[in-house]
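A.B. asks: Return atomic coordinates for the entry below.
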Amino acid sequence: MSVSSFVTYLSLEKKYAENTVVAYHADLQEFALFCSENFKQAVIDKVDYTVVRSWIVELVNLKHSNRTINRKISSLKAYYKFLQKIGEIEISPLLKHKSLKTPKKIEIPFSEDEMNKILFEIPFPENFEGVRDKLIVELLYATGIRRVELVNLRLSNLDVDQGLIKVLGKRNKERVLPLLGSLKKLFALYLQERRGVEGSEKIDFVFLSKKGDKIYETLVYRVVNHYLGLVSSKVKKSPHILRHTFATHLLNKGADLNSVKELLGHASLASTQVYTHNSIAELKKVHLLSHPRNKK
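C.D. replies: The predicted model follows:
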């Protein structure tokens, strides 16, 4: 009963995305199955840390990565925190648990030259799909919005004349973002092309497939991956890398970290600080080239 209440809590009160709720639920079901098969304890509310530790050992033996194991344990942590909140338990069995060490994940952003090649040198088809795809790439890079935010962008949240878009982020948190002049022109061109798509007048979502349906996240990934692949051999060529590139380029140009945090829709500065390592590298380069002591 507590698990179903927890799932409802995540959906309705915490307003987590559906995929996140499904992942949490799956982790709890997996742990419950492990308990019932190995400890004869089908009720996961009553376990102690020795049971959790045994599950971690099994996950390691099953060759799960430390990152995956930490994610699963995070689901348990959230569940036991919920049980404390509703008074079912006093102390979480994971109170003194320490996460497994994971290698630092360094994502390499695209350079300004690479982005300029995509936006000014690579030819996009002069039709609905070509205009749409160029808008997708430029919007992701120029605003740093998430892929899901782009997919769910509505016409009612778009003001081309004022150069503003309203984005619905994580946990239904709204933020308003400015549009560059080039984006305003591209939006105007796209909306003109969009009118020619059959059934488009019935859909409030901005981005459509050529069949007139709302686009989906996989399509956005394919578009971005294709065009980034034309200018670079980097392994990661995803919408998230464009978000990473957006943040890095702003910070390299001297943007305030708090401002970048607001533009990205992060809840805390800690999330934004992962983008600063590239800025520090850029500052080191400028320092080496500019400081008079380096010339001696």
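A.B. asks: Only C-alpha atoms from now on, for both contacts and neighbour counts.
C.D. replies: OK.
A.B. asks: Okay, helices next: where are they in the stretch 101-250 of the chain?
C.D. replies: For the stretch 101-250 of the chain, the helices defined by DSSP state H, counting those that start in this stretch occupy 112-116, 128-143, 147-151, 181-194, 217-229, 239-252.
A.B. asks: Of those, flag the one that's most buried.
C.D. replies: Among the helices of the stretch 101-250 of the chain, helix 239-252 has the highest mean neighbour count (mean count of other CA atoms under 10 Å), at a mean of 22.
A.B. asks: Quick one: name whatever helix or strand follows it.
C.D. replies: Downstream of helix 239-252, the first helix or strand assigned by DSSP states H and E is helix 257-264.
A.B. asks: Give me the helices and strands touching whichever helix or strand comes after that following helix, please.
C.D. replies: Sequence order places helix 269-272 as the next helix or strand after helix 257-264, per DSSP H and E. In this structure, helix 269-272 makes packing contacts with helix 257-264, judged by 3 or more CA pairs under 8 Å, 6 or more residues apart in numbering; DSSP states H and E.
A.B. asks: Please provide the structure for the following sequence as well, for comparison with the first:
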Amino acid sequence: MATLTSTAAEHFGQEIGSFRRYLRAENKSDNTTRIYTDAAERFANWLASESDDDVVEWGQVRRKHIQEWIIYLGEQGKADGYRNNWFRSIQQFWRWWAEEFEEPNPIAGLKPPHVPENLGALLKDCEGKCFIQRRDKAILYVFMDSGIRRGELVALRVEDLDLDQRETGSSGRGDGCGPSRSAGRAPAS
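C.D. replies: Just a heads-up that it's a prediction; the model follows:
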């Protein structure tokens, strides 16, 4: 978890604290709250120390700053998937911020960094007829086709699966009833 530098805390800390309270009030999991606020703290630290512009409040952030941060992460050797995760996490902060302060959302319309699919070898390892191979292939397809979260997948029960409709209904989000998601190719596995 990132710790705000003194400069970042002075300029950006109050809003990050408000964002954390918002996430808790929305009953987001501790892990989700940690990830989203960590992204905001990392971005604030970058703004305070690495940005070429003198940004001292959230309202001064523009699309270019978010793009420059994502580029910076790549220049630091961070993988596409890593940068994609941070983009999606900071996106949640900006959605909240724009609504909370009735300001334009600087991340609106930006796309996350592309993550090329490199699943061929993994799927190839799952080819076969034994139970473990078929199970692992089904798990991968559920992840790929539904966008289900890890915790939701772990919480799935047999009765949550609708093989005819190729959907999963998960109870893993903490509120007892997750969304129905397309399981796509998984039932065929």
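A.B. asks: TM value for the aligned chains?
C.D. replies: The TM-score (TM-score structural alignment, normalised by the length of the second structure) is 0.63; 149 aligned residues with a CA RMSD of 3.4 Å.
A.B. asks: before we move on, the earlier item: now for the helices of the stretch 101-250 of the first structure, which one comes closest to residue 82 of the first structure?
C.D. replies: helix 147-151 (27.4 Å; CA to CA).
A.B. asks: so how far is the closest one from its chain's centroid?
C.D. replies: Here helix 147-151 of the first structure is found 9 Å from its chain centre; the criterion is CA atoms, centre = their mean, to the nearest Å.
A.B. asks: With stretch 3-22 of the first structure instead?
C.D. replies: What separates the centre of stretch 3-22 of the first structure from the centre of its chain is 18 Å, taken as CA atoms, centre = their mean.
A.B. asks: ditto for stretch 76-96 of the second structure
C.D. replies: On CA atoms, centre = their mean, the centre of stretch 76-96 of the second structure falls 7 Å from the chain's centre.
A.B. asks: which part of the first structure lines up with it?
C.D. replies: Under the alignment (TM-score structural alignment), stretch 76-96 of the second structure falls on residues 62-82 in the first structure.
A.B. asks: Okay, buried residues for that stretch please.
C.D. replies: By neighbour count with 16 or more other CA atoms under 10 Å, stretch 62-82 of the first structure contains the buried residues 66, 69-82.
A.B. asks: re the thing from before, would you list the helices of the stretch 101-250 of the first structure in a markdown table and tack on distance to residue 285 of the first structure?
C.D. replies: Shown next, in a markdown table, are those (distance: least, CA to CA, whole Å):
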| stretch | distance to residue 285 of the first structure |
| --- | --- |
| helix 112-116 | 16 |
| helix 128-143 | 24 |
| helix 147-151 | 32 |
| helix 181-194 | 30 |
| helix 217-229 | 25 |
| helix 239-252 | 11 |
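A.B. asks: so which of those gets nearest residue 90 of the first structure?
C.D. replies: Across the helices of the stretch 101-250 of the first structure (criterion: CA to CA), the nearest stretch is helix 147-151, sitting at 37.6 Å.
A.B. asks: and the closest one, what other elements does it pack with?
C.D. replies: Helix 147-151 of the first structure packs on helix 128-143, helix 217-229, going by 3+ CA pairs under 8 Å, 6+ apart.
A.B. asks: Residue 9 of the first structure: which of these is closest?
C.D. replies: Residue 9 of the first structure lies closest, by CA to CA, to one member of those: helix 217-229, at 26.1 Å.
A.B. asks: okay, and the closest one goes to which residues in the second structure?
C.D. replies: On the second structure, no counterpart of helix 217-229 of the first structure exists by TM-score structural alignment.
A.B. asks: helices or strands up against that helix?
C.D. replies: helix 128-143, helix 147-151, helix 239-252.
A.B. asks: what angle do it and helix 239-252 make?
C.D. replies: 60 degrees (axes from the mean of the first three to the mean of the last three CA atoms, to 10 degrees).
A.B. asks: Report all helices and strands that the helix ranked longest in the second structure contacts.
C.D. replies: Longest helix of the second structure, by residue count under DSSP state H: helix 80-101. Taking 3+ CA pairs under 8 Å, 6+ apart as contact, the helices and strands that helix 80-101 of the second structure lies on are helix 6-25, helix 30-49, helix 63-75.
A.B. asks: Residues contacting the last one, please?
C.D. replies: Helix 63-75 of the second structure is contacted by residues 43, 46, 47, 51, 80, 83, 87, 106, 107, 110, 113 when judged by CA atoms under 8 Å, 6 or more residues apart in numbering.
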